[in-house]
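# sequence-free structure coming up:
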């Protein structure tokens, strides 16, 4: 019989869920909240799916695991690389539980491809190839589980675009398949620890905000919450929260305008910049304009327009940066990398000045940033030197965009209407759980709490601290152990498929 279910709801935020519960739309979640213990959950920075899920399952901050965003920047070359599961320099809770003889089922966690060997089963989540090739590396452990996924659940890793006709229905089908696999896994009763992450509810929120499309997703999730055994102990949490986007700060345009970032100009930049500005004035977003242009322009002209310049989407930025002539470059959602080799002894002064400049930015009397932080104030660990030098945290209703547009301030630079927020949700529910509320906890606290609940020793390199307040009998006495070496040491590479999928989701628009 399963002793603990860890259920990840990507992007869940209490202020959104509370509103739907108040409207009577999430009765099963409402009951779980009334019977269980809830808390706000603070995530890592930037607050994003990668690396937040793997930070939650390892109990370590990005400076320890060595992955900071969906993409990493190689400073010596300015090359952007794509992490895989093996890029994370860490072991996870399932590795430690497996060593203790505890059977684990790890289902759909982003950035777990290729799957690791463990005492149990693993199904890789987002980051795995969308096209499942039975002759290539399997997305599952053991490999033969992949056949069952396709035959019984019509399993898909992801979909191309929720904005396409039928995209919302496809996203709902993905959510459905995840929960059907979960219910069957729980019914098998052979696993001590089961973790499922539901990723595509986050995608619906990004593109449709609080609209009916997203509500349908949450109502479907609530339906499945009602099918979970009441006596099963559940730790339900999100990797980050969500907040409505009103305006966008285009950080790389700011860096260009201030002489810190050099971009290769191409023929047609002024023309496409003018087209972009005209479309913006009539309320057409860049993504919608791009889709229209792709349909109506003569063959080849659209491609030439995209190649020619503005707007430069995030995925194209690496091909346009003159890194040897640049002092800094940024990625979406906050990371700023400084060219230490170019600046040499002037690095510290430049970083201090840039931080102060960004802190002084004021738009209509308000800052677009909640904070501008040094890397060492956000991260710790062996990979601190690889971290972005500065980190922007967007203020409420702002988004930090890593592409380039003609203006530093945009109303909507991407197709997103709702963006990531540092505060997510935590809910503990089950027969051995008391009703109540906790003060804000850290997402790094999940892993040590899981280990202690299952009476397994906690490795000494975990940042997080376990919490026992929700459990009537507390947690077993804390035992410690030496860490397991994690990750295969494989360097990140440029993964064109992953980057294409991230573009479809809006991360690299």
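Happy to help now that I have it. It should be emphasised that the depicted structure is a prediction, and the values quoted were computed from it without experimental measurement.
# all contacts plus neighbour counts: C-alpha atoms, from now on.
Fine.
# Could you list the buried residues of stretch 117-136?
Neighbour-count burial for stretch 117-136, counted by 16 or more other Cα atoms under 10 Å, picks out 118-130, 132.
# Which two among those residues are spaced furthest apart?
For the buried residues of stretch 117-136, the farthest-apart pair by Cα to Cα is 119 and 130; their separation is 25.6 Å.
# Please enumerate the helices of the stretch 401-509 of the chain.
For the stretch 401-509 of the chain, the helices defined by DSSP state H, counting those that start in this stretch cover 446-453, 496-505.
# what about versus this one:
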């Protein structure tokens, strides 16, 4: 069977990073597709982060309609941290509409799809938020993956372990290859009309730590080779990313800056005692490795909970907030707290008056946008957005009050307890606003560059390609300029559908099931 559409999702990919390799022939399959297709930069959501960007792609909606804005949500009113999963996104996805139209779908490796949802086809969750088990639909697919491929959703060794870095890099390359190999076999075993293969690990362990270095370059050559072997099985091809990657030099610790400016006030706790007596996260991690306990503890998510409660070697409780982080904050005096990569939350128990709230936001915007690195005189923050400037929808009021977008070469980090506001970073690559897209197939313009496409436009365009009406509540548009002028795709009317409620969708699913049974099909 020849599938109708293949989507290759590449976390953190952008033309600024791979363009030279495409031009000099190191990535011949991507070059062939680019020469024969329509391509350009892809504007991401703000901030340009894996979570929620992948769901912005899958839904065609901004985070204000999804209810998820970053990897964590700081609920200051209840003094708790909410960690989202796939069920947190308040919208139907691209594959739901494809299934409604009786297209079978296969989704492999996309971040923020854990736990996997039921689809007509299969789903293998991926990304840093994916559990070590329970990551497939149907459930029995997991045991098959382990048996046939010794499949693992995560690297077992970190590239930060300098003593085992070579082994760790090889493991990441193998994980990247595995998703493509699984896709190739599943297309024969369980063919689908729409297949999405996503590689998160090209960005997380590689581009962040090596940017365009040898480990990243080798991974891209591997991906290009795998793309070349998968493409002939499909009519339409989309290569896309959730955001881009750019070079970086320093970390900016937003909460250290907020504390220095007296917007955030901390107090000494039990965690400072741990740090004083040498109980750092790195030391305990090394001890767990020596005792061979890391895999056992990780299976029950114990290592993550421990990591959030123990300071690192600098006394910092980490980027992600948790009970330990919140306990260090003096809430009677703290007006603002930040999460990594941009979100800023204002404490409404202190800032109750609307005028005072707006004055505080204006003050923060002014100070952050003028903030300079004293060593380079470069801006640390590119721009600070009010939430209403970048989010709209039913959940926009749950968004951070402000979002600070990194300037080039700087990475906004969270954590509590840092002494320094700016430090040299171990990362070499940071998330960037513009990723990439490349469409190829019958009726698609060839060798055409377009620079006006956003991540929200992909889902409606895919639905149009598959001749499915587009839900009216999607924020994106059909990218009609990618179609050849006289093609059927260009002439085809863009049709919109009203947004059905659960009862209407259930009725439609029952109708489809009856039709399949009448046609001699199976609902199993």
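Perfect, I can see it now. On a predicted model such as this, the values are computed, not experimentally measured, just so you know.
# Just give the TM-score of the two.
With the length set by TM-score structural alignment, normalised by the length of structure 1, the two chains reach a TM-score of 0.84; 463 aligned residues with a Cα RMSD of 2.9 Å.
# Residue 139 of structure 1: which of the helices of the stretch 401-509 of structure 1 is closest?
Nearest of those to residue 139 of structure 1, taken as Cα to Cα: helix 496-505 at 14.4 Å.
# okay, and that closest one goes to which residues in structure 2?
Counting by TM-score structural alignment, helix 496-505 of structure 1 pairs with no residue of structure 2.
# which residues sit against that helix?
82, 127-129, 160-161, 203, 315, 508-509 (Cα atoms under 8 Å, 6 or more residues apart in numbering).
# any idea which of those residues has the most stuff around it?
When neighbours are counted by other Cα atoms under 10 Å, residue 127 leads the contacts of helix 496-505 of structure 1 with 28 neighbours.
# in terms of contact, does it touch residue 84 like I think?
Yes. Residue 127 of structure 1 lies in contact with residue 84 (Cα atoms under 8 Å); the separation is 7.2 Å.
# which stretches of the stretch 201-350 of structure 1 form strands?
Assigned by DSSP state E, counting those that start in this stretch, the strands in the stretch 201-350 of structure 1 fall at 234-237, 241-244, 247-250, 328-330, 335-338.
# quick one on the thing from earlier: return the most buried member of the helices of the stretch 401-509 of structure 1.
helix 446-453 (a mean of 24; mean count of other Cα atoms under 10 Å).
# Packing partners of that helix?
Using 3 or more Cα pairs under 8 Å, 6 or more residues apart in numbering; DSSP states H and E, the elements in contact with helix 446-453 of structure 1 are helix 49-58, helix 93-99, strand 458-459.
# superposed on structure 2, where does the longest one end up, distance-wise?
Its matched residues in structure 2 lie on average 0.5 Å from helix 49-58 of structure 1 after superposition (mean Cα distance after the TM-score superposition for structure 1).
# which helices and strands does that helix pack with?
So helix 49-58 of structure 1, by 3+ Cα pairs under 8 Å, 6+ apart, packs with helix 62-65, helix 446-453.
# Switch the ones you listed over to a markdown table; also include distance to residue 198 of structure 1.
What follows is the helices and strands packed on helix 49-58 of structure 1, written out as a markdown table (distance: least, Cα to Cα, whole Å):
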| stretch | distance to residue 198 of structure 1 |
| --- | --- |
| helix 62-65 | 22 |
| helix 446-453 | 17 |
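# List just the one of these that sits closest to residue 368 of structure 1.
Across these, closest to residue 368 of structure 1 is helix 62-65 (Cα to Cα), at 24.1 Å.
# after superposition, how close is the closest one to structure 2?
With mean Cα distance after the TM-score superposition for structure 1, helix 62-65 of structure 1 departs from structure 2 by a mean of 0.6 Å once superposed.
# Name the residues that touch that helix?
44, 51, 55, 68, 88-90, 379-384, 386-387.
# of the residues you listed, buried ones?
Using 16+ other Cα under 10 Å as the burial test, the contacts of helix 62-65 of structure 1 include 44, 51, 55, 68, 88-90, 379-381, 383-384, 386-387 as buried.
# if we can go back for a sec, with respect to residue 287 of structure 1, which of the helices of the stretch 401-509 of structure 1 lies nearest?
Here helix 496-505 is closest among the helices of the stretch 401-509 of structure 1 (Cα to Cα), at 10.2 Å.
# Show me the common contact partners of residue 127 and residue 84 of structure 1, please.
111-113.
# burial measure for the aligned residue in structure 2 for residue 421 of structure 1, as a count.
Under the alignment (TM-score structural alignment), residue 421 of structure 1 pairs with residue 432 of structure 2. Neighbours of residue 432 of structure 2 under the rule other Cα under 10 Å: 25.
# next one: residue 221 of structure 2
17.
# Same question for residue 76 of structure 1.
Neighbour tally, residue 76 of structure 1, other Cα under 10 Å: 12.
# Tell me which residues touch it, please.
339, 341.
# try 7 Å
Applying Cα atoms under 7 Å, 6 or more residues apart in numbering to residue 76 of structure 1 gives no contacts.
# what's the most buried one of the strands of the stretch 201-350 of structure 1?
strand 328-330 (a mean of 26).
# With structure 2 overlaid, report how far that strand is off on average.
Mean for strand 328-330 of structure 1 is 0.6 Å (mean Cα distance after the TM-score superposition for structure 1).
# what's next to that strand, contact-wise?
Counting by Cα under 7 Å, 6+ apart, 251-252, 260-261, 336-339, 402 sit against strand 328-330 of structure 1.
# and if we set it to 6 Å?
260-261, 336-339, 402 (Cα atoms under 6 Å, 6 or more residues apart in numbering).
# Which part of structure 2 matches stretch 233-252 of structure 1?
So stretch 233-252 of structure 1 sits over residues 236-255 in structure 2, by TM-score structural alignment.
# Can you get me the start-to-end distance on that stretch?
Start to finish, the residues bounding stretch 236-255 of structure 2 are 46 Å apart (Cα to Cα, to the nearest Å).
# now swap in stretch 36-51 of structure 1 and tell me
28 Å.
# matching residues in structure 2 for it?
Taking TM-score structural alignment, stretch 36-51 of structure 1 hits residues 37-52 over in structure 2.
# outside of the matching stretch, which residues touch it?
Counting by Cα under 6 Å, 6+ apart, 69-71, 243, 433-440, 445-451, 453-455, 482 sit against stretch 37-52 of structure 2.
# Then stretch 445-458 of structure 1?
Contacts for stretch 445-458 of structure 1 (Cα under 6 Å, 6+ apart): 56-59, 464-467, 475-476, 479-481.
# do stretch 445-452 of structure 2 as well
By Cα under 6 Å, 6+ apart, stretch 445-452 of structure 2 touches 35-41, 482-484.
# Nearest to residue 508 of structure 2 among those residues?
For these, the nearest to residue 508 of structure 2 is residue 483 (31.3 Å; Cα to Cα).
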